[in-house]
Structure formats: C-alpha cells, structure tokens
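In: Coordinates for the following, if possible.
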Amino acid sequence: MSPARHAIEERRRPGVWTLAAAVAVVVVVVGAVAAVITLRTPGDPDVATEANRFRPLAGWWQVEIEDRSGAGCLEAGCPSSYRRWQVDNAPTPDDLRKSFEAAGWPAPAVEGTCQAVDGRTGSFPLCTASATGDDMRFTVTVTEDDAYQVALTVESV
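Out: The predicted structure follows:
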C-alpha cells in the first residue's frame, strides 16, 4: 500500500468509530428516557379504579398495593393493578363470588375449595376466582403460607 493510500485509510477509520460512538450514545439516551417514562408513569387509571372497587371482607388487612403502567410492556395494553391482603380465615368460593358481584364485575369461575389441604406445605393456590369483562381480566387467588393470603390482579386485556 502506498503511503498516500495508507494516510487516506487512517483518516477514514476515526470517522467509522465516531459514527459508531454517536449511534451508541443515541441508543443509550433513548433507552434511558424510555426507562424513566416507564418508572414514572403511574398505572392505568381505569385498571387501578377497577382494582379499588374490590372490597375486602372483615378480618382482612392490606399488605401490598402495586399499580403498573403499560409502558414497557411486551404486549399492547398490559397495565395491571395488584392488591394483597393477609386474612384471618380463608374465604369461601361463595365469598369470592359475592366480592366480584359487589365490585360490579362478571361472575367468576372458581377453581378449588379455598381450604387448606392436609399434608401439603408451601405457598400454593387454595382457590382462584377469575373473570373477564370490560377489556379487563380479574383474578383473585387465595394461598396459605404462614397465614392466608388473598391476592387480586386486575389486568388490561
């Protein structure tokens, strides 16, 4: 390679690296902005409003509330609200049906008896009530670990 050709090649290389660095900076900035929007956007107000319509029974105390926005979801329209209560006594399937009715939600399909199974340990669902309506999925799951837990999830579908 001639000295002149070598000098031309040397001058081109920094341009490629500069372009690559500029693209990398743009990708990082766009990613950071998307992360901030995702973290700062509150949950979908309709989903949170629906979750707040659920009324816990006597003897339930709320231990967790989480509202997630749809920003950053892998599928379209996936905001969700999550509520969890610790309860003295496991609700019955009929209690869950009445809670859905009181919230104005569709009648749920209930799987399980909501009663502990002898000899079974660990956190596993004792029963699950679920229904879909108004472009939302409503799910209540009863589990037992050290105490009974009732978890509500309302998701946009």
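In: CA atoms for contacts and neighbours, from now on please.
Out: Fine.
In: For the host helix or strand of Ala129, name the packing helices and strands.
Out: In this assignment (DSSP states H and E), Ala129 forms part of strand 125-133. The contact analysis (3 or more CA pairs under 8 Å, 6 or more residues apart in numbering; DSSP states H and E) places strand 125-133 against helix 93-103, strand 109-112, strand 136-144.
In: and of those, who's closest to Thr153?
Out: With CA to CA, the closest approach to Thr153 among the helices and strands packed on strand 125-133 belongs to strand 136-144: 5.2 Å.
In: this one as well, want them side by side:
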Amino acid sequence: MTIVVLLDAGPLGLVTNPRATPENRECNEWLETLLLNGFQVYVPEIADYEVRRELLRANKLQGIRRLDDLKNAIGYIPLNTEMMLKAAEFWAQVRQQGHPTADNKALDGDVILAAQADILSHDGNSVIIATTNVGHLNRLVTASTWQDIRV
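Out: From the prediction side, this is the model:
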C-alpha cells in the first residue's frame, strides 16, 4: 500500500516560504525525510490556490516561483469533476450535522481538499492530509498536523 501525503495550505506555505525561519526549515526537513523514505507527497490544487492567491495579493514573486518549483518536483493533484461532486456531498453532510467548515457563502477549501483525499484513497492508497489545523478535516478524512506524520 502506498502512503500518500497531501499538503494543506499551512505546510505548503511553510515549505515554499523563502524566509529561513526555524519552523520553515523544520517543515522542509520533514518533507525531505518523507520523500527519501518512499512517501508520495503531492500539492493538491485547492491548497495551491489558497497559497498562490495570497502570494499574488502580496506580490511575492519568489514565493510563487518556489510554489511552482515544488509542484514540478513532487507532483500536483488537479481537481476533477468526481472530486468536486464529492466535495459537494461533504459540504452538505457537515451542514446537516450542524458542523460547517466555512461560511455558507464561502468556497470551502477544507471540503474540497477532503474530497481530493477521499477520491485518491479509492485506489487502495493510504491518504493523509498534512495540515496545521486538523479539526475540520478529521471529520471527513484522515488528517494530522505535519509534525505528527513520521516515517
């Protein structure tokens, strides 16, 4: 069974941030360790969108280049119709349960990311989302803080 790790916007922002803070360095080392040990790590399209829009707003061109380089190096999971249909199901489900993950009028990135993970798991993969905020995602799919995902 292949272990697939999807990077949520939090860790994705850390590994593509050009500033060498201790947390950014730690996250980069974590990512390298996963890759060296056979984990399949990908940038999901919805996480790319969430990070990229902020980089564009702030005109952080070096961050955009690093994001593009990372996608090319490790791989990218684009959205497709099946994923968006599953995201709509998740969106309705969490609202019916009284636990929405975003405002009703917001594009809910968490349910879209969860749908990407869910669909990828249908191929027999063990899929986990690496995040900085487990709460919303864990109600739908497997998610852990990036620091808790270890070899």
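In: TM-score for the pair, please.
Out: Here the TM-score for the pair of chains, by TM-score structural alignment, normalised by the length of the second structure, is 0.22; 65 aligned residues with a CA RMSD of 5.6 Å.
In: is it possible to export the helices and strands packed on strand 125-133 of the first structure to TSV including distance to Leu19 of the first structure?
Out: Formatted as TSV, these follow (distance: least, CA to CA, whole Å):
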stretch	distance to Leu19 of the first structure
helix 93-103	57
strand 109-112	57
strand 136-144	46
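In: so of these, which one's packed in deepest?
Out: Greatest average neighbour count among those goes to strand 136-144 (a mean of 22), per mean count of other CA atoms under 10 Å.
In: Tell me the helices and strands packed up against it.
Out: Here strand 136-144 of the first structure is seen to pack against strand 125-133, strand 148-156 when contacts are counted using 3+ CA pairs under 8 Å, 6+ apart.
In: Give me the longest helix you can find in the first structure.
Out: The residue-count maximum for a helix in the first structure (DSSP state H) belongs to helix 3-40.
In: in that one, what counts as buried?
Out: Thr38 (16 or more other CA atoms under 10 Å).
In: Output the contacting helices and strands for that helix.
Out: Secondary elements touching helix 3-40 of the first structure (3+ CA pairs under 8 Å, 6+ apart): none.
In: related to what we said a few turns ago, tell me which of the helices and strands packed on strand 125-133 of the first structure approaches Ile37 of the first structure most closely.
Out: Between Ile37 of the first structure and those, the shortest separation by CA to CA is 23.3 Å, and it involves strand 136-144.
In: orientation of that closest one relative to strand 148-156 in degrees?
Out: 170 degrees (axes from the mean of the first three to the mean of the last three CA atoms, to 10 degrees).
In: Would you mind getting the angle between strand 136-144 of the first structure and strand 125-133?
Out: 170 degrees.
In: and the angle for strand 136-144 of the first structure with helix 93-103?
Out: Using the same axes, to 10 degrees, strand 136-144 of the first structure lies at 150 degrees relative to helix 93-103.
In: Tyr42 of the second structure - that's part of a strand, no?
Out: Yes. Counting by DSSP: H, G, I helix; E, B strand; the rest coil, Tyr42 of the second structure falls inside a strand.
In: Help me confirm that it comes into contact with Ile3.
Out: No. Under the criterion of CA atoms under 8 Å, Tyr42 of the second structure makes no contact with Ile3, lying 11.0 Å away.
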